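J.: Sharing a model prediction with you, sequence too.
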Amino acid sequence: MVTRVVILGVFVADTAYRAARAPQMGETIMGEGFALGPGGKGSNQAVASARAGVETHFITRLGRDTFAEMALKTWADAGVTPAITQHEDGYTGAAYIFVEAGTGNNAIIVCPGVAGSISPADVDARAELISNAAVFVTQLEQPMDAAMHALQIAREGGATTILNPAPAATLPDGMLALCDYVTPNETEAEALTGIAVTSLEDATRAAVELSRMGARAVVITLGEKGALYHAGGQSVHVAAFDTGPVVETAGAGDAFNGGFAAALATGLDPVTAVRFGCATASISVTRSGTAPSMPSLTEINALLQRQ
């Protein structure tokens, strides 16, 4: 059985600033900490998938600079196989992350650099890899036409397709119909459906609407409340895991998506795969950083056995 996960997305270097609050325009405040590390939704998801024990390939563009070197080392350490091109005419992406010290909540600005020009032609160059995946994942940090084209190739090749619609954006007609799973968080679900998600009942209504819009199955991630799975007119709530104090929530959604994709690729049923993804995310929020916070398969399995 093919267990390969292939992910199209963006790598960025995360520059994370921790402070009691965000500054107002024109204001300077003193911070409590700074960290530089690897990030980007697609790259984080690839790291999470690989560390969860599954063969994982990541498709993107990099510059030729220090941040590109960081990306290549991150993937080598995690066991991700890069499927990349490198370009002299632009920079590798970077992100500003503000972390609220008291809660661990975050706000992020992403500049994708050369990955912002990923094109359908780049996707065509990796068509065989995408077609032969067990699970294909993409998000919306790279251009929409590239994501759409990749989903089409994955669907035609028989791969299970996952769209993580982040950051929130208006989707082109027919995109959700290419998705075996769509995995928004509460904010992204509201952006797609117009339904504010503040409760499980709201999440169910939003999931029903996303199904009506074309998605075969919907997983709405709910932060500390876990995730809601909806397919075939039935909804299942999967609770988050108690793993101790939250240090940082940045990257939790990526941890979930990477873990979920890895679990599906190994043949787990969807609800069990959602539980695996929730365990992956629950561990990640107890650590600083995004890619560095992704847990190993041993850690995930130990948590699943305890709870």
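T.: Everything's here; your move.

J.: only C-alpha atoms for contact and neighbour calcs from this point on.
T.: OK.

J.: which residues sit in contact with Lys225?
T.: 239-240 (CA atoms under 8 Å, 6 or more residues apart in numbering).

J.: That one and Gln45: what is the separation?
T.: 21 Å (CA to CA, to the nearest Å).

J.: ditto for Ala191
T.: In terms of CA to CA, Ala191 sits 22 Å off from Gln45.

J.: So which of those two has more stuff around it?
T.: Gln45 (35 against 17; other CA atoms under 10 Å).

J.: Need the residue closest to the centroid of this structure.
T.: In the chain, the C-alpha nearest the mean C-alpha coordinate belongs to Asp254, at 3.1 Å (CA atoms, centre = their mean).

J.: residue contacts, that one?
T.: Asp254 sits in contact with 41-42, 44-45, 48, 281, where contact means CA under 8 Å, 6+ apart.

J.: Okay, one more to line up with it:
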Amino acid sequence: MTRILVAGSSNTDMIIRLDRLPRPGETLLGGEFSTSGGGKGANQAIAAARAGGDVSFVGCFGADTLGDEALAALAAEGIDISGCRRDSAAPSGVAQILVAADGENCIAVAPGANALLTPADIGSAESLFDGAAAVLLQLETPLETVQAALETARRHHCYSVLNPAPACDLPAALLPMVDLITPNETEAEYLTGIAIENDSDAEAAALALHARGVKDVIITRGSAGVTLSRQSPAGQVSTCHRPAFAVNALDTTAAGDVFNGCIVARLATGEDLADALPFAQAAAAIAVQQFGAQSSIPRHDDIRHFLAERRH
């Protein structure tokens, strides 16, 4: 089984680049404006497809020009969009992104039709779960829809990955259905109450997530790298930390999405989770050196070339 199913959001990103991020109440002039395809679900689906995955996408789009363009972009990547639905009750999702010269960003999202993705849509797309190696989910669509997707993934014996972004309170019944959770430091702190300032903090947060029922945990930590923690069926926990690749970050938008899409693409080939980390980290490192979300997502050969260069 090599097919990947991504269910989630799609947005059009409206990006303004500035020397620095504005303070509350401040207006800054002189920023450069551009638009790009985005949304955590669509970003992750495209990342997985460019990394070599056979990807299907389930999402809801408005009956508007932005929806036309977003669906066309997914199809152009070879992604199966048969599980997508159009709804005239809301516009397609948009995100306003401010990007500073040092690569940091802040993002405001108007979810639009993403908020109309329902458990019934998951039911309509159930045939796509059959035979899928992995199901990748985020939290930019309704929580009950995410839960329905996890339940469906479990019925079809799919390996389920939850990127818990944006962070929110999760019901106790949800996390035990997740095979792998991939929070960043902020999201891990939100879920566990543990502020992550070093490796020990990351290990403690991972243990807290294991205690809530998750088997595998990856905490992405920006320039500090990643922490992988795995719990065996017998309850034994093993942890490793991998440093980040040192690069000049211009725009961190979608770096986490690229990481998640590439992790799932490697898992779908049968690669072990620990062995998949360098590939996903390399993909994210390439992405942050370019502006935009989907426009910055690298392809399989680019990632392999980056890794080969770093080994020399």
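T.: Thanks, I have it. Just so we're clear, the structure is a prediction, and the values are computed from it rather than from any experiment.

J.: Quick check: TM-score for this pair?
T.: Here the TM-score for the pair of chains, by TM-score structural alignment, normalised by the length of the first structure, is 0.96; 304 aligned residues with a CA RMSD of 1.2 Å.

J.: helix, strand or coil for the spatially closest residue to Leu174 of the second structure that is not a sequence neighbour?
T.: Nearest non-adjacent residue to Leu174 of the second structure, counting by CA to CA, 6 or more residues apart in numbering: Gln147, 6.3 Å away. Taking DSSP: H, G, I helix; E, B strand; the rest coil as the rule, one finds Gln147 of the second structure in the helix state.

J.: tally of neighbours for Gln147 of the second structure?
T.: Gln147 of the second structure, neighbours per other CA under 10 Å, totals 21.

J.: The second structure: which residue goes with the residue nearest to the centre of the first structure?
T.: Superposed on the second structure with TM-score structural alignment, Asp254 of the first structure falls opposite Asp257.

J.: Double-check that that match belongs to a helix.
T.: Yes. Assessed with three-state DSSP, Asp257 of the second structure lies in a helix.

J.: what are the ranges of the helices in the first structure?
T.: 41-51, 66-78, 120-125, 127-131, 144-157, 186-193, 200-212, 252-265, 270-284, 297-306 (DSSP state H).

J.: of all those, which lies closest to Gly233 of the first structure?
T.: Of all those, helix 200-212 sits nearest to Gly233 of the first structure, with 7.5 Å by CA to CA.

J.: Check which helices and strands that closest one sits against.
T.: If you count contacts as 3 or more CA pairs under 8 Å, 6 or more residues apart in numbering; DSSP states H and E, helix 200-212 of the first structure packs onto helix 186-193, strand 217-221, strand 227-231.

J.: could those be laid out in a markdown table, adding distance to Trp75 of the first structure?
T.: Listed next are those as a markdown table, based on distance: least, CA to CA, whole Å:
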| stretch | distance to Trp75 of the first structure |
| --- | --- |
| helix 186-193 | 28 |
| strand 217-221 | 25 |
| strand 227-231 | 28 |
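
J.: which one of these is the most hemmed in?
T.: Highest mean neighbour count among those (mean count of other CA atoms under 10 Å): strand 217-221, with a mean of 27.

J.: any idea how far Ala165 of the second structure is from the closest residue to Ala204 of the second structure other than its chain neighbours?
T.: Nearest non-adjacent residue to Ala204 of the second structure, counting by CA to CA, 6+ apart: Ile194, 7.5 Å away. In this view, Ile194 of the second structure and Ala165 of the second structure are 17 Å apart by CA to CA.

J.: now do Gly83 of the second structure
T.: From Gly83 of the second structure across to Ala165 of the second structure, the span is 22 Å (CA to CA).

J.: What lines up with Ala273 of the first structure in the second structure?
T.: Match for Ala273 of the first structure (TM-score structural alignment): Ala276.

J.: Do I have it right that its match meets Phe259?
T.: No. Between Ala276 of the second structure and Phe259 there is no contact under CA atoms under 8 Å: 10.2 Å.

J.: Show me which of the two is the more surrounded one.
T.: The neighbour comparison of Ala276 of the second structure against Phe259 (other CA under 10 Å) goes to Phe259, with 27 against 17.

J.: can you pull the contacts of the more buried one?
T.: Contacts for Phe259 of the second structure (CA under 8 Å, 6+ apart) come out as 280-281, 283-284.

J.: so which of the residues you listed is the most crowded?
T.: Going by other CA under 10 Å, Ala283 tops those with 31 neighbours.

J.: Quickly note the distance from it to Ala224 of the second structure.
T.: Distance from Ala283 of the second structure to Ala224 of the second structure, by CA to CA: 16 Å.

J.: do the same with Pro166 of the second structure
T.: For Pro166 of the second structure, the distance to Ala224 of the second structure equals 21 Å [CA to CA].

J.: wait, isn't Glu144 of the second structure in contact with Pro119?
T.: Yes. At 6.7 Å, Glu144 of the second structure and Pro119 qualify as touching, with contact defined as CA under 8 Å.

J.: of those two, who's got more company?
T.: Higher neighbour count among Glu144 of the second structure and Pro119: Pro119, with 18 against 14, using other CA under 10 Å.

J.: Chain neighbours aside, what residue packs nearest to that one?
T.: For Pro119 of the second structure, ignoring the flanking residues on the chain, the nearest one in space by CA to CA, 6+ apart is Thr145 at 4.6 Å.

J.: Can you get me a residue count around that neighbour?
T.: If we define neighbours as other CA under 10 Å, then Thr145 of the second structure has 23 of them.
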